[in-house]
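Q: Got a predicted structure plus its sequence, pasted below:
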Amino acid sequence: MELSELISIILRRIWILLIAVLVCVGAAAYVSYFHMEKEYEASASMYVLKSNKTPSNNLYQELLAGSSLVKDYKELIKSKTVLKQVKDQLERSHTWAAQMTVEELSQKLEISNKNDTHILVAAAKDASPERAAVIANQVAVVFIEYSRQITVDESVQLIDAAEAADAPSQPKPLINMAVAAVVGVLVGLLAIFLQVQSQRSTTARRGKKPLEFS
């Protein structure tokens, strides 16, 4: 089948393609706006640098030590020991924290090392923008104190506290609809191909010469 013939077949059945795209985009829009729970994200950033009480003339060694700490802290910050303290402190001033388990708290958190720097970012996600900010900030506060206990110095410093987001991070209706449109095109093309194949098979079984599709 030549390209020109393929394009001609698609154009004659463009309505199938349009219906498939409209159905997929419409379904994505409906689910995104009416069935997907909104999720807000807030993040607190911390700077990690090994800072001994005794002065050091070797800044390079301090930077290397800080890099090593960052890797360790990424794991420690989501440990049960730290998150249990976070939960306990949240319960003192927020009734909703009592209904949340340590495992659920862990699922709300994402710890990242920004661009392989000495900056640790604790991001919290929640259906409430205020709760997301409170959780992220509490994680930062608790972990800074915890880091001082295990390193006996101030190796972690808060850079930016988390603030309540104005817009949800999820869902993203426009992105969902764009992906759905692509899926709709693929579904439409498949439907056209199956229809063409079905018509050709019917014509062949009847022993007739294949007709040009209209």
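A: Perfect, thanks for sending it.

Q: switch to C-alpha atoms for all contacts and neighbour counts from now on
A: Will do.

Q: Output the longest helix belonging to the chain.
A: helix 173-205 (DSSP state H).

Q: Check which helices and strands that one is in contact with.
A: helix 14-34 (3 or more CA pairs under 8 Å, 6 or more residues apart in numbering; DSSP states H and E).

Q: Following element in sequence after the helix it packs on, please.
A: Using DSSP states H and E, the helix or strand that follows helix 14-34 in sequence is strand 40-48.

Q: buried ones in the longest helix of the chain?
A: Under the neighbour-count criterion of 16 or more other CA atoms under 10 Å, helix 173-205 has 173, 176-177, 180-181, 183-185, 187-189, 191-192, 196, 200 buried.

Q: Put this next to the first one:
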Amino acid sequence: MEETISLKEIFQTLKQRWKLLVAIPLLAMLAGTLVSVFVLTPKYERSAELLIYQAGTEEGVTQNDVRTSLELVGTYTQIIKSPRILNDVIENGNLDYSLSTLQNMVSVTNQNNSQVLLVTVEADKPEEATAIVNEISTVFETQIPDILSTDNVTILSEAVVGENPSPSSPNTILNMAIAFVVGLMGAVGLAFLLEYLDTTVKSEKDIEKILDLPVLGVVSTMDAVEPTRKSS
């Protein structure tokens, strides 16, 4: 019975503060939208693919060659973001970025243990992201023979700007959803805080809790009625 009463009180509190529960999440969602559109700088991603292969023998490419190429993928991932490669990229492209900044802009992934590396660059403009990732691919392909004394990298596909490019971030829809959820949680917490701080007596149950005494009777609310005069 006590649990049922507690649940009733919870729902009653939420019902009484419904305007708060509606207004705060909507305002938070509006704020998240405005921040995403007018405050956060749009970022654009462009990617290029590199194929890592092992030169085969006269009999063709063996399973050993494929295994060796896969083992080199992890090494090549580190080399792509190394100063040896990126410093040349900065110099060739006259980029106004430090080495550490450019390293943070670059990500290298290898999906499903394939021999293909996906090099991705995130920048403020799609043209810039395209130019940087293509330059990284070119420099890497050129430098690998000197670094590892092997020529087993080829550019599988270069990045293109594309028509009407859309930013990869910020994700306005996601930010709106997060702001709404956070706003709703804050509104619920505020509703219970206001209820806790509210010391007004609203019902006979409140009196029982405060005085720890049973209520013997309740006086109903009476509307004031003007007395009518008797006709003489």
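A: Yes, it's here. The shown structure was predicted, so the numbers you read here are calculated from the model rather than taken from an experiment.

Q: Would you pull the TM-score for this pair?
A: The TM-score (TM-score structural alignment, normalised by the length of the first structure) is 0.85; 200 aligned residues with a CA RMSD of 2.1 Å.

Q: what's the angle between the longest helix of the first structure and helix 14-34?
A: 150 degrees (axes from the mean of the first three to the mean of the last three CA atoms, to 10 degrees).

Q: about what we covered before: which pair of the buried residues of helix 173-205 of the first structure spans the longest distance?
A: Pro173 and Arg200 (40.0 Å; CA to CA).

Q: does the aligned partner of Leu64 of the first structure in the second structure sit in a helix or strand, and which one?
A: Counting by TM-score structural alignment, Leu64 of the first structure lines up with Arg67 in the second structure. Here Arg67 of the second structure sits within helix 63-80, counting by DSSP H and E.

Q: quick check, distance from that helix to the centre of its chain.
A: In terms of CA atoms, centre = their mean, to the nearest Å, the centre of helix 63-80 of the second structure is set 32 Å apart from its chain centre.

Q: what's the average distance of that helix to the first structure?
A: Its matched residues in the first structure lie on average 0.7 Å from helix 63-80 of the second structure after superposition (mean CA distance after the TM-score superposition for the first structure).

Q: what helices or strands is that helix leaning on?
A: strand 44-52, strand 106-109.

Q: Output the ones you listed as CSV; include the columns mean neighbour count and distance to Arg17 of the second structure.
A: Output for these, formatted as CSV (neighbours: other CA atoms under 10 Å; distance: least, CA to CA, whole Å):
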stretch, mean neighbour count, distance to Arg17 of the second structure
strand 44-52, 22, 42
strand 106-109, 17, 47
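
Q: Show residues contacting stretch 112-124 of the second structure.
A: Applying CA atoms under 8 Å, 6 or more residues apart in numbering, the contact partners of stretch 112-124 of the second structure are 41-53, 66, 69-70, 73, 77, 105-111, 129-130, 132-133, 137.

Q: That stretch aligns to what range in the first structure?
A: Counting by TM-score structural alignment, stretch 112-124 of the second structure sits on residues 115-127 of the first structure.

Q: same question, stretch 46-54 of the second structure
A: Using TM-score structural alignment, stretch 46-54 of the second structure corresponds to residues 42-50 of the first structure.

Q: can you tell me the helix or strand for Glu130 of the first structure?
A: Element membership for Glu130 of the first structure, per DSSP H and E: helix 129-151.

Q: I'd like the next helix or strand past that helix.
A: Using DSSP H and E, the helix or strand that follows helix 129-151 of the first structure in sequence is strand 156-160.

Q: ok, now which ones touch Tyr97 of the second structure?
A: Contact partners of Tyr97 of the second structure, counting by CA under 8 Å, 6+ apart, are Ile90.

Q: counterpart of it in the first structure?
A: Counting by TM-score structural alignment, Tyr97 of the second structure corresponds to Met100 in the first structure.

Q: for Ile10 of the second structure, same thing?
A: Ile10 of the second structure maps onto Leu6 in the first structure, by TM-score structural alignment.

Q: Around its match, count how many other residues there are.
A: Leu6 of the first structure is flanked by 11 other residues according to other CA atoms under 10 Å.

Q: and if you look at the one 4 residues further on?
A: In terms of burial, Ile10 of the first structure registers 18 neighbours under the definition other CA under 10 Å.

Q: where's the nearest residue to it once chain neighbours are set aside relative to Leu6 of the first structure, distance?
A: Closest residue to Ile10 of the first structure apart from its sequence neighbours, by CA to CA, 6 or more residues apart in numbering: Ile192 at 7.0 Å. In this view, Ile192 of the first structure and Leu6 of the first structure are 10 Å apart by CA to CA, to the nearest Å.

Q: would you say Ala123 of the first structure is within a strand?
A: Yes: per DSSP: H, G, I helix; E, B strand; the rest coil, Ala123 of the first structure lies within a strand segment.

Q: Please name the nearest non-neighbouring residue to it.
A: Residue nearest to Ala123 of the first structure in three dimensions, not counting chain neighbours: Ser43, with 4.0 Å by CA to CA, 6+ apart.
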